[in-house]
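Undergrad: Just to be clear, the model below is a prediction. Sequence and coordinates:
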Amino acid sequence: MSPDAVIVGTGPNGLAAGVTLARAGLSVELYEAAPAIGGGLRTESLFDSDVVHDICSAVHPMAVASPFFKAFELTARNVELLHSPASYAHPLTDGVAAIAYRDLVTTCTGLGPDGPRWQRLMEPLLEHSDAVVELLLSGPGTLPRDLAAPLLLARRILAHGTRLHARQFATPQARALLTGVAAHSVGPLPSLAAGTVAMLLGHLAHGGGWPVPRGGSSTIAAAMADDITVHGGILHTGCMISDLRELPPAKAILLDISPAALSRITAGRLPRQYQRALARFRYGPGAAKADFLLSEPVPWTDPNIGQATTVHLGGTRTQILRSENATAAGMLTEEPFVLVVDPAVADPGRARPHKRPLWAYAHVPNGDTTDPVELITARIEKYAPGFRSTVIAQRGISAAQYEAYNPNYVGGDISTGAVTLRQSLFRPVPRMSPHRVPLPGVYLCSAATPPGPGVHGMSGYRAALEALRREFGIRRPPLLGVDSAAPGTPRSPQPRRTTSAPTFW
């Protein structure tokens, strides 16, 4: 029997779409090219069977804040989100570091004369946090339920996402602390898109926090996959889909893939105007990643940095602007922005005696082929002399190799498309229904669609709701909670799941 819906790709958005459609009572099948599900939510033992490393995403502020994950009740599904005392740290020279603690007052105290300014920036956003997150993750065209949210955001994005940002803080610590968060946009700075990212992630650092899942990111993917199979869904792994005609007949097809892959998989069947618009979609700088197995914690010059799971290595605001703008222009710099994650700070169970995982990536030009291990090691060593001597094992993944690992990361772009103002508003193309592909029953549900990058599941959720409405006449969103069962949920005697590749001929 043919399924009602088919999903290609089992990253967080593909899985979110699968959860939503299966909860609505549809028969759903998901196809994944890799041997394991998860996309950016994979965790593996790289150097030692007792120590696991997150292959892509490691820290998950959206697992706490996303409307999808809130409705899904992630923490009620044996996914424990663990916090370090500080959400993130930003070392500067001479052993000085700025620390963003979960506690806003403690953070402000550490910022000296900029403490009151930081509090005025973040406190109103925290007071309206649910509305702020909902607005930014709803995508264009959604009316806010709380009018305070857009007003608060607009003022702050203009102040910190334009050249006005130079007037906002007096100390190097506060300037660098916020600019490091803006650099998560992986593109030119300052920009309105980067200012938006800074406001979203910056205020969450003092609210729901920047947690890591106990045991690694794959626990999130496993919880979603389990819910799909319990509701009758089937997951196929090791199945590379190169043409839509390889899929079984289905009323709805949802694609958790990049626009470049969409062009390939549709094999010339897209309308010419849409295809031309899709060809104008741009990809941003790449990420080059290094994984380390350490004999001991990183010997940061400022021990307070060791309170943070996430550490931004970029130097002063001026230095971050210089390196990020050079990278966006296609130039590999000797001192790129580097993001370091030490998961055992929040999850001590990830470490073993004299064995500790460390994850780090550098921003590099799109498609760069440089092995990043030495580049990243030198950046860490600058702020943690003696780091090299703690390294037991290491491996590097260049930006070009990241695309080979996950085709959604074109040229190593882990955002599945440049995070610019235009591509935030019109992602992937200017269209009233951005998730809808102009082919019968086909939808794009990857991070190349609103609301964009991040492990929030909202791109898949929104695409699934649109497919339910248009293809099946189901207008009421299904319940996603642990104890809720959607009307019409199929009652299979046994959950169905397969890892064998189907035959398409």
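TA: Yep, that arrived.
Undergrad: contacts and neighbour counts: CA atoms only from here.
TA: OK.
Undergrad: and stretch 155-163, which residues are buried?
TA: 156-162 (16 or more other Cα atoms under 10 Å).
Undergrad: Quick one: the residues you listed as a markdown table, columns for distance to residue 67 and secondary structure too.
TA: Shown next, in a markdown table, are the buried residues of stretch 155-163 (distance: Cα to Cα, whole Å; DSSP: H, G, I helix; E, B strand; the rest coil):
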| residue | distance to residue 67 | secondary structure |
| --- | --- | --- |
| 156 | 23 | helix |
| 157 | 22 | helix |
| 158 | 26 | helix |
| 159 | 27 | helix |
| 160 | 26 | helix |
| 161 | 25 | coil |
| 162 | 29 | coil |
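Undergrad: quick one: which of those is nearest to residue 177?
TA: residue 160 (12.3 Å; Cα to Cα).
Undergrad: and the closest one, what is it in contact with?
TA: Shown in contact with residue 160 (Cα atoms under 8 Å, 6 or more residues apart in numbering): 168, 190, 192, 195.
Undergrad: Next one for the comparison:
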Amino acid sequence: MAEVVVVGSGPNGLAAAVIAARAGLSVRVLEAQEQPGGGSRTAELTLPGFHHDVCAGAHPMALAAPLFRAFDLAAHGVELLTPTISYAHPLDGGTAGLAWRNLESTVADLGRDGPAWRDLFGPLVEHSEEVVELAMSDMRVPPLRVPTAVRFGLRLLEQGSPLWNTRFHGAAAPAMLTGVAAHAITQPRALPAVGAALLLGTLAHAGGWVIPRGGSQAIPNALIAELERLGGEVVTGHRVDDFAELATARAVLFDTSPAEFLRIAGDRLPERYRRRLGRFRYGGAACKVDFALSGPVPWAAPGCELAGTLHLVGSRQEAWEGERRVAAGEFAERPYLLAIQPGVVDGTRAPAGQHTFYTYAHVPNGSDRDISESVIAQVERFAPGFRDLILAQHVTPAAFMPDHNANYVGGDISAGAMSLRQTAFRPLARWNPYSTPIPGTYLCSSSTPPGPGVHGMCGLHAARHMLRTRFGIVTDPLDLLRGSQPAYR
């Protein structure tokens, strides 16, 4: 048995595995699925030659996350393509709010709300690296960035309070901000959702929301290649059912949901800890519908054809009402859709002249309903004629999400409800959220800080604790990834 075993091969687990291997430890990753990568896999879901991302499609953190900056995805063969427009938010009547990669282009597009948008995001874009460092911390010892923390905090309180409608006067800007906040699949005025909107909105203008050429699978493939170069291995099709098979490893990291960790560890955990971890809540879910199209989506609003990501929901009020209903366990009449059209920058995803297109529709947790007709109708609302382009479609209702990723309990792709408590204390209220009562055993999934997203930082923070407490290695994991320092005990 290897010195370090990682259960789960998502970006967090693979990040922890590479860090451990860079520290000179022997590493084995165990993955239940036949294809590694977790939420960053790519597969032909509809027709041959149409490559769909199974979960994550656009990657705001791929250029910005400290882990990926240190690892350098480009140096490991990942080509990150940047759409001219990071995201678009079409409205009824053939108009849209457009988040251009260039902040000033967005300001110009928003007319009288442009200066307010600049005031909101300009200072954050100027200090984007510090914003990311704050947001990607372990939520216990954030980096000392007081001016940036104050800037971020004031904007967080404004948009998370009854003041949220006082900044803007038109329809596009507030809808754009709310559309990004809804990524959290919770009420868009909740502080965790606003925090996500400010972070992702900043990155839209500070590098852009990149799309990997060939599919998101390129990211885990790069991590796996480096792990194997260092002597580690990834074993696929290996479902862990009993902690006993891991017991000889000196350290075990679980890139799994708390529910999956409880299933595997079982009675080895103290009863009080089991009860507390069992109360971890899972939030709103997603029904995913993938499409193979005969041509590009015929958007009514100019500019949408340049966006890699779109938020299809209408006005700020409609987005707020739809997310409120999902949080109450109901279906929105016209669901919020997060849509990705990788073909705007990547011609490898489909046969020449054709396109892949995927949508996430927000639905109640555990729903087994196929809502593809509602999804098509919502796309048609902003792109008349869309239905005529559909060659094939593939539907994954929320209840079936765990079939391809056990971390998505009930279809919760955030791996845990994004409530204020579960953002600050994830998965439990304890000083070290990565440690567990089993010596040498750690959690490193998106159910730990800093939470969901393809950034690998949950794995990095867990690996840092593991190296220090289990092996006495005090070298900064970022230095290990850069190769600038050897592992130091």
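TA: Received it, and whenever you're ready, just let me know what you need. Note that the structure is a prediction, hence the values are computed from the model and not measured.
Undergrad: After superposing, what score do the chains get?
TA: Once the chains are laid over each other, their TM-score by TM-score structural alignment, normalised by the length of the second structure reads 0.97; 488 aligned residues with a Cα RMSD of 1.4 Å.
Undergrad: Just give me the match in the first structure for residue 412 of the second structure.
TA: Per TM-score structural alignment, the equivalent position to residue 412 of the second structure in the first structure is residue 413.
Undergrad: Surely that match touches residue 287?
TA: Yes: Residue 413 of the first structure is in contact with residue 287 according to Cα atoms under 8 Å; the separation is 6.3 Å.
Undergrad: so how many other residues sit close to residue 279 of the first structure?
TA: When neighbours are counted by other Cα atoms under 10 Å, residue 279 of the first structure registers 14.
Undergrad: same question but for residue 142 of the first structure, I mixed them up
TA: 11.
Undergrad: Shouldn't residue 252 of the second structure be within a helix?
TA: No: going by DSSP: H, G, I helix; E, B strand; the rest coil, the assignment for residue 252 of the second structure is strand, not a helix.
Undergrad: show me the contacts for it.
TA: Applying Cα under 8 Å, 6+ apart, the residues near residue 252 of the second structure are 4-7, 246, 440-442.
Undergrad: at 6 Å instead, please
TA: 4-6, 441 (Cα atoms under 6 Å, 6 or more residues apart in numbering).
Undergrad: Mind checking which of those are in helices?
TA: Among the contacts of residue 252 of the second structure, no member is found in helices (DSSP state H).
Undergrad: now, which of these lie within strands?
TA: 4-6, 441 (DSSP state E).
Undergrad: Can you add neighbour count and distance to residue 184 of the second structure and give these back as a markdown table?
TA: Formatted as a markdown table, the entries for those read as follows, by neighbours: other Cα atoms under 10 Å; distance: Cα to Cα, whole Å:
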| residue | neighbour count | distance to residue 184 of the second structure |
| --- | --- | --- |
| 4 | 25 | 32 |
| 5 | 29 | 30 |
| 6 | 29 | 27 |
| 441 | 24 | 28 |
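Undergrad: and of these, the nearest to residue 348 of the second structure?
TA: For these, the nearest to residue 348 of the second structure is residue 6 (32.0 Å; Cα to Cα).
Undergrad: Would you mind confirming that the closest one makes contact with residue 29?
TA: Yes: contact criterion Cα atoms under 6 Å: residue 6 of the second structure and residue 29 qualify, at 4.6 Å.
Undergrad: those strands in the stretch 201-350 of the first structure, which residues are they?
TA: Taking DSSP state E, counting those that start in this stretch as the test, the strands found in the stretch 201-350 of the first structure are 212-213, 234-236, 252-255, 286-294, 308-313, 338-341.
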